[in-house]
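**Q** predicted model, plus sequence, below.
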Amino acid sequence: MTAVRTSHTHAQAVDAAIELFSRQGYEQTTVEEIADVAQVSRATFFRRYRSKEDVVFADHELLLEEVVVMLAATRPDALDDGDLPEGSWDPATDPYLEVCRAARLVFDHHVGQRETSLARYRLLQQVPILRDRELVTTHRYERLFTKYLRDTLPPDRSSTVHSIAFAAGVVAVHNAMLRRWLRNPDLDLRPDLEEAFAELRRGATADLERRRDLASGAAALATTAANADGARVVVAYLEPGAGTDAVVRAVRDALT
């Protein structure tokens, strides 16, 4: 029950701040006015939100906590004793998919709070300091996703650079789709978001497979050309020791 009341209180404070900023202006609105509309004391306001710009994104504090719990449940060390050796990789878990699921949760939160999201978007266009605060929130999601990937991908697939790149890609795709929705909230962009995330996952998996082949010295590269009759011809360049899987992947990539 405490979590529900806290969530409701946060929602009240967010809505109160956005409404007052939109109507009176950011600089003209005082903390006392926001606290009064949100039905909390001035001391409680500062204990919970610290500043005027923080209260605009107070709902994301709860959402970040939810994302942390969601991702933590899929880490190997969260499994029951006896399921897997400590620190080992659970093949049933796809960390890329879990990060995308977490990003979808954030997207659904915006869509589910339609009026608040639209009002906040309009407000951010007018107040530069709030846009800066939004960037801070975005970077927190990105850092959370990066750390999860670094900690959860198996050793032969994990690298800091790769984890950073995938996390940044997920956040960038989410933000691009969200901006499209905010400009036209009648659109249903969930299918587009799903496909974009699937494309990111395919790219990440293919990149790791290529790097693993190169590292093992068993790489294959294929390209296509056309013969005199116009038929497609696949030409493969093989490193010594290239296995069948590497050749098949190279030919498949060339054909697609």
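**A** Right, received. Where do you want to start?

**Q** going forward, measure contacts between C-alpha atoms and count neighbours the same way
**A** Will do.

**Q** would you mind measuring from residue 248 to residue 234?
**A** 11 Å (CA to CA, to the nearest Å).

**Q** ah, wrong one, I meant residue 121
**A** 50 Å.

**Q** what does residue 99 give?
**A** Following CA to CA, the distance that separates residue 99 from residue 234 is 36 Å.

**Q** those two: which is more packed in?
**A** residue 99 (25 against 15; other CA atoms under 10 Å).

**Q** so who does the more buried one touch?
**A** Contact analysis of residue 99 by CA atoms under 8 Å, 6 or more residues apart in numbering lists 71, 145, 167, 170.

**Q** how does it look with 7 Å?
**A** residue 145 (CA atoms under 7 Å, 6 or more residues apart in numbering).

**Q** list the contacts of stretch 248-256.
**A** 220, 221, 222, 223, 224, 234.

**Q** measure how far that stretch is from the centre of its chain, please.
**A** 29 Å (CA atoms, centre = their mean, to the nearest Å).

**Q** give me the neighbour count for the residue lying closest to residue 103 once chain neighbours are set aside.
**A** Spatially, and ignoring its direct neighbours in sequence, residue 103 is nearest to residue 174 (6.8 Å; CA to CA, 6 or more residues apart in numbering). Neighbours of residue 174 under the rule other CA under 10 Å: 21.

**Q** second one coming, line it up with the first:
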Amino acid sequence: METLRERKKRRTREALVRAALELFTTQGYERTTVDEIAEAVDVSQRTFFRYFAGKEDAAFAVQEMTEAHFVAAVRARPPHEPPMEALRQAMLEGWDDIRETVEAVVPVELYLRMYRMIESTPALLAAHLRRSAATEQTIAGLLAEREGVDVDADPRPRLAVAVFAGVIRVTERQWSTGDDFSLAAIRSLTAAYLDQVGPALTGNWRAA
């Protein structure tokens, strides 16, 4: 049961995230200061640093929450599922929770605006790639543990995660630049693009 103090801290953190993302996407990441974020929530700079090490942490706060949900979903998949199927089902069945996680903190529209800003801002894109690599390493370790293989000696866990992560990046990019931001749309795109992995890797693209 969340205490009153815990609830207040959570709400302050979420307010700082919303303010940060709104400022980043309207006036630019580099031009936004910690003082402006804190002022938007009517708290001190010191309070901001109680929750975040800096602007980068605030920029990726929602993304970190969604990634944590996905890692937990992979960990919870039945042990008999093949690795790629476990990743697929963790993502497809987890979109409801992921969207709820996002909407509990920021509107989906703001989340998508921030996603596009990350891709177009060199400093944020570099941080995104670094953070994504760390998450992919965690998931590769989970797959290796599930399958009883050594993640450092057997390349398959990292290969599977690299392929899967690439598909998800393409899916999210397509979804974020489209017209339908519904849960059904992202789930449909995810399933369709994952279904194309085999043919894309092994098929003849020039065949009729």
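**A** Now that the structure is in, tell me what you want to look at. Values in this document were obtained by computation on a predicted structure and should not be read as measured data.

**Q** hmm, back to that, from the contacts of stretch 248-256 of structure 1, list the buried ones, please.
**A** 220, 221, 222 (16 or more other CA atoms under 10 Å).

**Q** tell me which of the residues you listed is nearest to residue 33 of structure 1?
**A** Distance to residue 33 of structure 1 across these (CA to CA) is lowest for residue 221, with 65.1 Å.

**Q** my read is that closest one is in a strand, agree?
**A** Yes: judged by DSSP: H, G, I helix; E, B strand; the rest coil, residue 221 of structure 1 forms part of a strand.

**Q** return the residue of structure 2 aligned against it.
**A** Residue correspondence to structure 2 (TM-score structural alignment): residue 221 of structure 1 is left unmatched.

**Q** element containing the alignment partner in structure 1 of residue 123 of structure 2, please.
**A** Counting by TM-score structural alignment, residue 123 of structure 2 corresponds to residue 129 in structure 1. Assigned by DSSP states H and E, residue 129 of structure 1 belongs to helix 128-152.

**Q** with structure 2 overlaid, report how far that helix is off on average.
**A** With mean CA distance after the TM-score superposition for structure 1, helix 128-152 of structure 1 departs from structure 2 by a mean of 1.4 Å once superposed.

**Q** the next helix-or-strand element following that helix maps to which residues in structure 2?
**A** The helix or strand immediately downstream of helix 128-152 of structure 1 is helix 160-183, counting by DSSP H and E. Mapped onto structure 2 using TM-score structural alignment, helix 160-183 of structure 1 spans residues 154-177.

**Q** again with stretch 141-148 of structure 1
**A** Against structure 2, stretch 141-148 of structure 1 falls on residues 135-142 (TM-score structural alignment).

**Q** do the same with stretch 46-61 of structure 1
**A** Against structure 2, stretch 46-61 of structure 1 falls on residues 49-64 (TM-score structural alignment).

**Q** hey, where'd the helices end up in structure 2?
**A** 4-27, 34-41, 45-51, 55-59, 61-75, 83-103, 108-120, 122-147, 156-176, 183-195, 197-202 (DSSP state H).

**Q** the fourth one vs structure 1, average distance?
**A** It stands for helix 55-59 of structure 2. Its aligned residues in structure 1 lie a mean 1.2 Å from helix 55-59 of structure 2 after superposition (mean CA distance after the TM-score superposition for structure 1).

**Q** and the contacts of that helix?
**A** 17, 20, 21, 34, 52.

**Q** follow-up on the earlier one: what comes up buried for the match of stretch 46-61 of structure 1?
**A** Buried residues in stretch 49-64 of structure 2 (16+ other CA under 10 Å): 51, 52, 55, 58, 59, 60, 61, 62, 63, 64.

**Q** and the two most separated of those?
**A** 51 and 63 (15.6 Å).

**Q** tell me the average deviation of stretch 162-173 of structure 1 from structure 2 after fitting.
**A** Averaged out, stretch 162-173 of structure 1 is 0.6 Å away (mean CA distance after the TM-score superposition for structure 1).

**Q** that stretch: which residues count as buried?
**A** Using 16+ other CA under 10 Å as the test for burial, stretch 162-173 of structure 1 gives 162, 163, 164, 166, 167, 168, 169, 170, 171, 173.

**Q** how about these in TSV, adding distance to residue 125 of structure 1?
**A** Shown next, in TSV, are the buried residues of stretch 162-173 of structure 1 (distance: CA to CA, whole Å):
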residue	distance to residue 125 of structure 1
162	33
163	31
164	28
166	28
167	26
168	23
169	24
170	23
171	20
173	20
